[in-house]
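K.L.:
3D model of this:
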Amino acid sequence: MELPKRVLSIQSHVVSGYVGNKSAVFPLQVMGFEVDAINSVQLSNHTGYKLFYGQVLNEQNLMELVSGLVENDIHFYSHLLTGYIGCPKFLSKVAEVYKILKEKNPNLIFVCDPVLGDNKKMYVPEEMLDVYKNEIIFLTDIITPNEYELELLSGKIINTVKDINEAITILQNLGCKTVVVSSFNHSETNLKSVGKSIFSENIVEIDIPYIKYSFIGTGDLFAALLLLWMSLNNNNLKESMEKTIATIQAVLKRTVHYIIQANPKNFMFNKELKLIQSISDIQNPNVTIFGKLV
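P.N.:
A predicted model of the protein is given here:
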């Protein structure tokens, strides 16, 4: 009997919009994964708007929720997925949660999106970096940093694809099994995604055409999609990255269409990812951008 695909997802939540758990839970569910969500923060909307309100979960709150799962013996998960966490003490407790879940299911897969910053700027406390490096990385099965986050975690400045490959090796030497860089500014016309797994000698590279708008929530979506396709494709990294990127491109193109058609007075709202409208692209991604093995 196949074990259930059940994910505990610990990351941010917004009432309106699609970032964090709002971006990750839906695609996992429509692909047959049960998802239990713990919201590291709960905000009215993402922080790109002119204002936002909400609450922050602390490390004690996290352990209370997990204790409820454990004491009711409902803490068997196939996957742990983490995203935005803004407090070092909370992140340290995530390592403790991992160990609790791993004891219950020794085959637990930990997928970590190490949300630290972007465009050479950190937007979490600097102490978070030490927790990721010293307490989290060696536990992870899959980690999905962007270019800047890879620099921070590896300690290596990245200017070329060769630098990325060397930085990935550094993380793998620290214990992470699979590293997938969600985006690297490769040229004026293309982004590049690069992945390497201990299950293969090859590095996977995929060139991704630029879309002129910037979006929030794509990293959260990337990690969730990669989790589900690595699970469904028996850890075939090339195919999983291709399907993940195909879905994200479809979602972004549909979102751009809505931006163009919509009233420009609420541009930020119009830029929210059109996930619900893209359900068919989540379930059956049309791969037109193929990766290469190097």
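
K.L.:
From here on, just use CA atoms for contacts and neighbour counts.
P.N.:
OK.

K.L.:
Can you spell out which helices and strands pack onto the longest helix along the chain?
P.N.:
The longest helix of the chain (DSSP state H) is helix 237-261. When contacts are defined as 3 or more CA pairs under 8 Å, 6 or more residues apart in numbering; DSSP states H and E, helix 237-261 packs onto strand 190-197, strand 203-209, helix 218-232, helix 267-270, helix 279-283.

K.L.:
for the third one, packing partners?
P.N.:
Contacting helix 218-232 under the criterion 3+ CA pairs under 8 Å, 6+ apart are the following elements: helix 21-30, strand 109-112, helix 237-261.

K.L.:
Mean neighbour count and distance to His13 for these - can I get that in TSV?
P.N.:
Below are those laid out as TSV (neighbours: other CA atoms under 10 Å; distance: least, CA to CA, whole Å):
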stretch	mean neighbour count	distance to His13
helix 21-30	22	5
strand 109-112	25	16
helix 237-261	21	20
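
K.L.:
Val14: which of these is closest?
P.N.:
For Val14, the closest of those is helix 21-30, at 6.8 Å, according to CA to CA.

K.L.:
Could you check the angle that closest one makes with helix 218-232?
P.N.:
Here helix 21-30 runs at an angle of 20 degrees relative to helix 218-232 (axes from the mean of the first three to the mean of the last three CA atoms, to 10 degrees).

K.L.:
I'd like the structure of this one too, to check against the first:
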Amino acid sequence: MKLYEVIDTINKKYPEYLQYNWDNSGLNIGDKDSEIKKIMLTLEVTESTVDEAIENNVDLIISHHPFLFSKINKINKNDIKGNLIYKLISNSISVYCMHTSYDVAIDGLNDYFFELMGISNEYILDESCTNENYRNGESYGLGRVGSLEETMKVKEFISKLKSKLSIKNVRYVGKLDKKIKTVAVVTGSGAEFFEKAKELDIDVLVTGDMKYHQAMDALEIKMSVIDCGHYGTEHIFADSIIGFLIENLKDIEISKSSNIIDPFTDL
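P.N.:
Got it, this is the predicted structure:
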């Protein structure tokens, strides 16, 4: 299958035009006419994932985070990013990224998070807008709000969260004996939505990357927040998309990278 056919298949369900204007989802590196036989899924394009792709004769890396994000003024082998660009191009490996276009889409990362946790999906936390070309004008946006099957203490919910996400630690703002029913999630960095979650009378917000002053403000307004870290809420990207790709790209071998790692070490 040609790369442009792979991209067209993805865009039918997760169109690139859904992304925020500051984002760089889409084809970051590659020749749309190249032949794709092997795809590898990852959260981040790093030296380890690129070397893994080379070793396994991968033609296309699909990552959640954009490979090319900040402005690049030069490309040389002495630079981390430049060296990876050299490696990718010299080994004919393309890179396609599904970032905020996948975060806000229906059946995207936030919806998968709720599915994993067994939480009913009721509405979008922050509706971006509508587009007449997307699902007949259906709304899309960042974050999801839903309800647990039954009320539970936040400590119990945190234990379940750590088990389902395979993470060791979370950071929590609020009272540990609080009973919760309604949950909002914004995978990745979504701490700024704590005030909106409070306005909507949501019991707890699950996200990552909460800053100290945000945490203090959340505590002041009695809004409970569980910070699982950026990695903690997004390392599930490969698991969330692999089923769709296997079902729709029949003649392509699809695998998950074995180098999806948290840059932080718990001590």
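
K.L.:
TM-score for the pair, please.
P.N.:
After superposition, the two chains reach a TM-score (TM-score structural alignment, normalised by the length of the second structure) of 0.26; 118 aligned residues with a CA RMSD of 6.1 Å.

K.L.:
just to revisit the earlier point, now that we have the helices and strands packed on helix 218-232 of the first structure, can you turn them into CSV and tack on distance to Leu80 of the first structure?
P.N.:
Listed next are these as CSV, based on distance: least, CA to CA, whole Å:
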stretch, distance to Leu80 of the first structure
helix 21-30, 12
strand 109-112, 5
helix 237-261, 18
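
K.L.:
Return the distance of the closest residue in space to Ser147 of the second structure that isn't next to it in sequence relative to Ala238 of the second structure.
P.N.:
Distance criterion CA to CA, 6 or more residues apart in numbering; nearest residue to Ser147 of the second structure, sequence neighbours excluded, is Thr182 at 4.5 Å. To Ala238 of the second structure, Thr182 of the second structure is 27 Å away according to CA to CA, to the nearest Å.

K.L.:
do Lys196 of the second structure as well
P.N.:
Relative to Ala238 of the second structure, and taking CA to CA, Lys196 of the second structure is found at 29 Å.

K.L.:
next one: Asp217 of the second structure
P.N.:
Distance from Asp217 of the second structure to Ala238 of the second structure, by CA to CA: 34 Å.

K.L.:
who has more neighbours, those two?
P.N.:
Each of Asp217 of the second structure and Ala238 has its neighbours counted (other CA atoms under 10 Å); Ala238 has more, 21 against 14.

K.L.:
what's the following helix or strand after the one helix or strand Glu195 of the second structure maps to?
P.N.:
Assigned by DSSP states H and E, Glu195 of the second structure falls within helix 194-199. Downstream of helix 194-199 of the second structure, the next assigned helix or strand under DSSP H and E is strand 204-208.

K.L.:
Compute the first-to-last residue distance for stretch 50-61 of the second structure.
P.N.:
End-to-end distance of stretch 50-61 of the second structure (CA to CA): 8 Å.

K.L.:
Report all helices and strands that the one helix or strand Asp111 of the second structure maps to contacts.
P.N.:
Counting by DSSP H and E, the element that carries Asp111 of the second structure is helix 109-117. Secondary-structure packing of helix 109-117 of the second structure (3+ CA pairs under 8 Å, 6+ apart): helix 100-104, strand 120-130, strand 139-153, helix 154-165, strand 179-189, helix 237-248.

K.L.:
for these, which one ends up most surrounded?
P.N.:
helix 100-104 (a mean of 26; mean count of other CA atoms under 10 Å).

K.L.:
so what's Ala53 of the second structure closest to, chain neighbours aside?
P.N.:
Met40 (7.0 Å).

K.L.:
Need the three-state assignment for that neighbour.
P.N.:
strand (DSSP: H, G, I helix; E, B strand; the rest coil).

K.L.:
burial of the spatially closest residue to Glu47 of the second structure that is not a sequence neighbour, as a residue count?
P.N.:
Using CA to CA, 6+ apart and skipping residues adjacent in sequence, the residue nearest Glu47 of the second structure is Leu84, 6.5 Å away. Counted with other CA under 10 Å, the neighbours of Leu84 of the second structure add up to 21.

K.L.:
Tyr102 of the second structure versus Leu84 of the second structure, what's the distance?
P.N.:
24 Å.

K.L.:
swap in Glu47 of the second structure?
P.N.:
With CA to CA as the criterion, Glu47 of the second structure and Tyr102 of the second structure are 24 Å apart.

K.L.:
measure stretch 231-239 of the first structure end to end?
P.N.:
Stretch 231-239 of the first structure end-to-end distance (CA to CA) = 11 Å.

K.L.:
Please apply the same query to stretch 218-225 of the second structure.
P.N.:
End-to-end distance (CA to CA), stretch 218-225 of the second structure: 8 Å.

K.L.:
try stretch 85-96 of the second structure
P.N.:
Span of stretch 85-96 of the second structure from end to end, CA to CA: 13 Å.

K.L.:
what do you get for stretch 183-197 of the second structure?
P.N.:
So stretch 183-197 of the second structure: terminal residues 9 Å apart, CA to CA.

K.L.:
just the helices in the stretch 51-200 of the first structure please.
P.N.:
For the stretch 51-200 of the first structure, the helices defined by DSSP state H, counting those that start in this stretch occupy 59-71, 88-104, 127-131, 147-154, 161-173.

K.L.:
Share the number of residues neighbouring Lys99 of the first structure, please.
P.N.:
Lys99 of the first structure has 15 nearby residues by other CA under 10 Å.

K.L.:
any idea how far Ala197 of the second structure is from Ile10 of the second structure?
P.N.:
Distance from Ile10 of the second structure to Ala197 of the second structure, counting by CA to CA: 31 Å.

K.L.:
No further queries at this time; thank you.
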